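Q: the following comprises the amino acid sequence and a computationally predicted model.
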Amino acid sequence: MGSFDFVTIFFLVAAVVIFLQLRSVLGRRTGSERPPFDPYSKRETAAEADSADRGKVVTLPKRDGDENENPYAAIDAFTPAGTPLNEQLRTLVKTDPSFDPKEFVNGARMAYEMIVVAFADGDRKTLKNLLSREVYEGFDAAISERESKGEVVRSTFVGIEKADLIGAEVKDSEANVTIRIVSQLISATYDKAGALIDGDAETVAEVNDVWTFARDIRSRDPNWKLIATESEG
C-alpha cells in the first residue's frame, strides 16, 4: 500500500512538472503568430490581395550604364575591334540593331543542313522558303534535270565541322552576310537502272562552301534567304 502511494505521488508530481514546462513554451507569444482562423469571417479575395500588394511595389532605379549600353558589344565579343570584319558588322548593326553575329551563325548552320538535305530529297517546298528566287530557280532546274533522267540521290548529312562568318555589307536596304561552311556529307547518285554514277555511298566527303544570305532590313520578316553559293572544292 505504501509503495503504491509513493508511485502514485511520483507520477502526479511528474505530470505537474511536464504541464508547467509545456505551458511555458507553448503558451509564450512571439508577436508573429497568425490570428485564429474564423470560418465565418470575410475572406480576402485574390483581387484585393493583389491591389494591396501593388501599393507595396518599389520601382528600382536604373543601373548606371543602362542608357549608354554599347550597341556593338555583341560584335566586339564576336570579332576583335578594329578588324575589317568588325567594321563591316558594325555598319550592319547601325542599320539593323537586332543583328547578333553569334545567333546568325547558329541560324545559318541550321539553314545549311536543311537546304542540303532538301536539295538531295528534291523537297522544293522547303527550298522555296529558304532561297531567293534566283537561287531557287537554279536548284529547281537541277532537280528537274535529275528527275527527267530518272536519277536518284541518296545522301546522309554527317554534320558541320566549321562555320565562319567572313563578311557583311549593306546594299541600300538589303543586308548581306557571307559565311564559310565546312561540312561532312555522304552522297551518292544513281541512274534509273540503279547504277552508281556519282559520289560514294560509304565514304564521308568534306564539302567546302561559301554561302551568302540576305535580308531586307525594312521588312518585319526576320528571316534570311540564301542569295548566292560558291564551292571551294
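A: Received, thanks. Numbers count the residues shown, from 1 in each chain.
Q: please count neighbours and contacts with C-alpha atoms only from this point.
A: Fine.
Q: the residue sitting nearest the centre point of the chain: which element?
A: For the chain, residue 103 is the residue whose C-alpha lies nearest the centre (Cα atoms, centre = their mean; 8.4 Å). For residue 103, the host element (DSSP states H and E) is helix 101-121.
Q: show me which residues of that helix are buried.
A: Within helix 101-121, the residues scored as buried using 16 or more other Cα atoms under 10 Å are 101, 104-105, 108-109, 111-117, 119-120.
Q: what's it packed up against?
A: Judged by 3 or more Cα pairs under 8 Å, 6 or more residues apart in numbering; DSSP states H and E, helix 101-121 is in contact with helix 73-78, helix 124-130, strand 152-171.
Q: of all these, which one is nearest residue 215?
A: strand 152-171 (9.7 Å; Cα to Cα).
Q: adding another structure so you can compare the two:
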Amino acid sequence: MSSEFIDILLFGVIAVFLIYRLRSILGSTDGKIVNIKTKRAKSSFKPKIVPENTNSEFLDGANKAYEMIVQAYQGNNIEKVKDLLTPEALNAMAQAKAPKEIKFSEVKTSSILEDKEEDSRLIKSVKFETEHYNVANNEILTVVEEWGFEKERKSSDPNWKLFSIKLVS
C-alpha cells in the first residue's frame, strides 16, 4: 500500500470518529428535545405561614406596651420601660418632658398598618387611636399616632421595641 492511501484512510477514520463524537455530544434531529432546567437564585425572603391569632396577640401586647410607655413618660420615669424602647427612642423620650395637664385615659382602637422584614429586623407599624384627658380644660382629647415596633429576627427576646412615633392627629 502506498503512503498516500494510508494517509487518506487515516484521515477518513479520524473524520468518522469526529462525526460520531459530535453527533453524540450535540444530538440528532430525530425530534428528541431535552429541557435543561436552570437553578433559580435563592431569595433571602422565606415566607412562612403565620397563625391568624398572631396579629391579635401582637396587638394585645402593643396596647399594653402603649399604656406602659405613655404612663412612664407622663410620670417622667421612662427608665421603667427601657426594655420596650430602642436606645434612640429611650434618649428622645428621656430628653422630652410630658405636659403635666394631659393624662392618658385609654386606647380606643389599634390596628397594624405595616408588617415587613428589613435586613435582619422584623418591623410592624401600629396605628393607635387613644383618649387623653386635659386636666386644665376639663376635656377629652382623641389622639391618633403611628408607632413603629421592631425586633431582631433571630433574637430570643420576645419583646418588640418601640423605635418611632408619628403623630397623625
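A: All right, it came through fine. Predicted, not measured: the structure shown is a model, and the values here were computed from it.
Q: if we can go back for a sec, closest to residue 13 of the first structure out of the helices and strands packed on helix 101-121 of the first structure?
A: That would be helix 73-78 among those, by Cα to Cα, at 78.2 Å.
Q: ok, and for the closest one, which residues are buried?
A: For helix 73-78 of the first structure, using 16+ other Cα under 10 Å, the buried residues are 74-76, 78.
Q: repeat for stretch 119-134 of the second structure
A: Within stretch 119-134 of the second structure, the residues scored as buried using 16+ other Cα under 10 Å are 122-134.
Q: so who does the residue opposite residue 129 of the first structure in the second structure once aligned touch?
A: Under the alignment (TM-score structural alignment), residue 129 of the first structure pairs with residue 83 in the second structure. Residues in contact with residue 83 of the second structure (Cα atoms under 8 Å, 6 or more residues apart in numbering) are 159, 161.
Q: swap in 10 Å and give it another go.
A: Residue 83 of the second structure makes contact with 90, 159-162 under the criterion Cα atoms under 10 Å, 6 or more residues apart in numbering.
Q: so which of those residues are in helices?
A: With DSSP state H as the criterion, helices contain residue 90 from among these.
Q: any idea which of the contacts of residue 83 of the second structure is closest to residue 148 of the second structure?
A: Using Cα to Cα, the contacts of residue 83 of the second structure come closest to residue 148 of the second structure at residue 162, 5.8 Å.
Q: the closest one against residue 150, yeah?
A: Yes - the pair residue 162 of the second structure / residue 150 is scored as a contact, 6.5 Å apart, by Cα atoms under 10 Å.
Q: overlap in contacts, those two.
A: Shared contacts of residue 162 of the second structure and residue 150 (Cα under 10 Å, 6+ apart): 84-86, 123-125.
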